[in-house]
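**Student:** Following is a predicted model, sequence given first.
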Amino acid sequence: MPWLMLAGAIALEVIATVTLRGTAEALRPLPVMVVIAGYLGSFTLMAMALRTLNVGVVYAIWSGVGTAGVAAAGALLYGERLNLTAIAGIALIVLGVVITASSGATTHG
């Protein structure tokens, strides 16, 4: 269950961040509410996951997968370009997340 909460936290963080990009030109109420609700939900789910999982692992996975997800969503939704260097950097982040998650340091105690 904590891994599902972490996955939900990541999904909400990606949604909030991508929506934040959409508010760059004008602060419309609905997108702003999506951003606030997304980050609030993300932090709430992450806090719940931290009841069982180690903070270093949770944060590494949340930030790493979130970074990759936002970069991919930005490319798909906003036509943002990812050059080879950016793709390699994202791949290294994902590799680091995989190594961290498989390190055995995933639960309290």
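**Tutor:** Received it, and whenever you're ready, just let me know what you need. Numbering: from 1, shown residues only.
**Student:** C-alpha from now on. contacts and neighbour counts both.
**Tutor:** Will do.
**Student:** what comes into contact with the host helix or strand of Ala91?
**Tutor:** Here Ala91 sits within helix 84-101, counting by DSSP states H and E. Helix 84-101 has contacts (C-alpha atoms under 8 Å, 6 or more residues apart in numbering) with Val57, Ala60, Ile61, Gly64, Val65, Thr67, Ala68.
**Student:** Second structure for comparison follows:
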Amino acid sequence: MAWLLVVVAGLFEVAMALCLKLSKGFSAPLPSVGFLVFAAVSFGLLNLALRTLDVGTAYAVWVGIGAVGTAALGMLVMGDQVSALKIGALVLIIIGVVGLNLAGGH
């Protein structure tokens, strides 16, 4: 259950980052409120998960989901530049997060 919380928290982190971009320096009200709500939910879920999980591994998974999800959606829907090097770097992040989990972060 705790890992599910981390995954959902990571997805909310992606939404938070996208709202931050769309907020245009917090001048657009709806994305600005979305940023605050998604940030609160993301950190809250991560906090709940940390009651039973190792902080280093759980945080790395949360950040990895946020980083990979935000970068991927940035490239797919926000017009961010796509390159083989960026995609390769995202694959390395995924490999690192999986490696941390396999190393016993429970």
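**Tutor:** Now that the structure is in, tell me what you want to look at. This structure is a prediction, so every number in the text was calculated from the model and none was measured.
**Student:** related to what we said a few turns ago, filter the contacts of helix 84-101 of the first structure down to the ones in helices?
**Tutor:** Val57, Ala60, Ile61, Gly64, Val65, Thr67, Ala68 (DSSP state H).
**Student:** And the residue nearest the centre of the second structure?
**Tutor:** Nearest to the geometric centre of the second structure sits Gly66, at 1.4 Å (C-alpha atoms, centre = their mean).
**Student:** what's the average distance of the helix holding Ala91 of the first structure to the second structure?
**Tutor:** Mean deviation of helix 84-101 of the first structure from its aligned counterpart in the second structure after superposition (mean C-alpha distance after the TM-score superposition for the first structure): 0.7 Å.
**Student:** for stretch 65-73 of the first structure, same thing?
**Tutor:** Mean deviation for stretch 65-73 of the first structure: 0.7 Å (mean C-alpha distance after the TM-score superposition for the first structure).
**Student:** From the chain's centroid, how far away is that stretch?
**Tutor:** 7 Å (C-alpha atoms, centre = their mean, to the nearest Å).
**Student:** Same check on stretch 9-27 of the second structure?
**Tutor:** Per C-alpha atoms, centre = their mean, the centroid offset for stretch 9-27 of the second structure relative to its chain is 10 Å.
**Student:** That stretch: which residues count as buried?
**Tutor:** 9-20, 22-23 (16 or more other C-alpha atoms under 10 Å).
**Student:** and Ala58 of the second structure, what does it touch?
**Tutor:** By C-alpha under 8 Å, 6+ apart, the contact set of Ala58 of the second structure is Trp3, Val6, Leu46, Ala49, Leu50, Gly105.
**Student:** Which residue, other than its chain neighbours, is closest to the fifth one?
**Tutor:** In this case it means Leu50 of the second structure. Counting by C-alpha to C-alpha, 6 or more residues apart in numbering, Ala58 is the residue found nearest to Leu50 of the second structure once chain neighbours are left out, at 7.1 Å.
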